[in-house]
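Peer 1: sequence isn't available, so here's the structure alone:
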């Protein structure tokens, strides 16, 4: 399940960062106009992507990365769930965040033992 969550982060964040970098209508619709706040969010997404790639590689190379990955996923679950009351359920990013939070929460439960 750990591989699923880390791979999901990578599969979602690569195109998301591409959309944000392209700065087109899709980016504006989902994340608002190009502001310092949106660029800070892109930096956070890039950090999560980097951590996910690093942890996935470490896991595949048989390093014990479980605690690090659990910390990353736990932070993601919290911030993704908090987007619902902060932004509302009409935003497509919030809806995808909630779906991803369910996957990551499941991973945390499965790997807790």
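Peer 2: Perfect, I can see it now. Remember, it's a predicted structure, so these values are computed and weren't measured experimentally.
Peer 1: when you work out contacts or count neighbours from here on, use the C-alpha atoms and nothing else.
Peer 2: Fine.
Peer 1: show me where the protein has strands.
Peer 2: In the chain, no segments count as strands under DSSP state E.
Peer 1: which residue ranges form the helices in it?
Peer 2: Remark: helices assigned in the chain by DSSP state H are 2-22, 25-31, 36-60, 66-87, 92-111.
Peer 1: tabulate the ones you listed (JSON lines), appending mean neighbour count.
Peer 2: Listed next are the helices of the chain as JSON lines, based on neighbours: other C-alpha atoms under 10 Å:
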{"stretch": "helix 2-22", "mean neighbour count": "16"}
{"stretch": "helix 25-31", "mean neighbour count": "15"}
{"stretch": "helix 36-60", "mean neighbour count": "16"}
{"stretch": "helix 66-87", "mean neighbour count": "16"}
{"stretch": "helix 92-111", "mean neighbour count": "17"}
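Peer 1: and for stretch 38-45, what's in contact with it?
Peer 2: Stretch 38-45 has contacts (C-alpha atoms under 8 Å, 6 or more residues apart in numbering) with 13, 17, 20, 31-32.
Peer 1: next up, a structure to set beside the first:
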């Protein structure tokens, strides 16, 4: 899913219009439609839209499986949780985990975090 598609989907879920989000985010008319073709939209505009929609920038960018209800505090809590639980060497049977295995552990811990941390 592209940045534009994800943004438009959230706009629809929020019962808003694209023009309303653009106005509230301080963007020019039809600006969000440029995201259909742009590989590198301005960071400030993405941050503004995320704030208007009440989601994280990472969620808009599709960088993780952050739930749409998560806010900045929630994502900071996740970072803290992962830092506390993943710091130090990760080993199994006396051998260091590969980078791929470490990413799998991180994904599993992230999934558990979001399931336990869910709120309205």
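Peer 2: Yep, it's here. In this text the structure is predicted, and so the values were computed from the model without any measurement.
Peer 1: can you pull the TM-score for these?
Peer 2: After superposition, the two chains reach a TM-score (TM-score structural alignment, normalised by the length of structure 1) of 0.31; 60 aligned residues with a C-alpha RMSD of 4.2 Å.
Peer 1: just checking, residue 3 of structure 1 touches residue 56?
Peer 2: Yes: with contacts counted by C-alpha atoms under 8 Å, residue 3 of structure 1 reaches residue 56, the gap being 6.7 Å.
Peer 1: any chance you could map the strands in structure 2?
Peer 2: Taking DSSP E as the criterion, structure 2 carries its strands at 91-92, 95-96.
Peer 1: would you format those strands as JSON lines with distance to residue 78 of structure 2 and mean neighbour count included?
Peer 2: Shown next, in JSON lines, are the strands of structure 2 (distance: least, C-alpha to C-alpha, whole Å; neighbours: other C-alpha atoms under 10 Å):
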{"stretch": "strand 91-92", "distance to residue 78 of structure 2": "22", "mean neighbour count": "10"}
{"stretch": "strand 95-96", "distance to residue 78 of structure 2": "24", "mean neighbour count": "10"}
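Peer 1: could those strands be laid out in TSV, adding distance to residue 117 of structure 2?
Peer 2: TSV is the format used below for the strands of structure 2 (distance: least, C-alpha to C-alpha, whole Å):
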stretch	distance to residue 117 of structure 2
strand 91-92	27
strand 95-96	29
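Peer 1: which stretch among those strands approaches residue 13 of structure 2 most closely?
Peer 2: Comparing those by their distance to residue 13 of structure 2 (C-alpha to C-alpha), the top pick is strand 91-92, with 42.7 Å.
Peer 1: from the contact counts, what lies against that closest one?
Peer 2: Using 3 or more C-alpha pairs under 8 Å, 6 or more residues apart in numbering; DSSP states H and E as the contact test, no helix or strand touches strand 91-92 of structure 2.
Peer 1: in stretch 77-87 of structure 2, what's buried?
Peer 2: 78, 82 (16 or more other C-alpha atoms under 10 Å).
Peer 1: nearest spatial neighbour of residue 70 of structure 1, skipping sequence neighbours?
Peer 2: Using C-alpha to C-alpha, 6 or more residues apart in numbering and skipping the chain neighbours, the partner closest in space to residue 70 of structure 1 is residue 108 (6.3 Å).
Peer 1: quick one on the thing from earlier: closest to residue 75 of structure 1 among the contacts of stretch 38-45 of structure 1?
Peer 2: Here the nearest of these to residue 75 of structure 1, counting by C-alpha to C-alpha, is residue 13; it sits at 15.8 Å.
Peer 1: contacts only, for the closest one.
Peer 2: Residues near residue 13 of structure 1 by C-alpha under 8 Å, 6+ apart: 45-46, 49.
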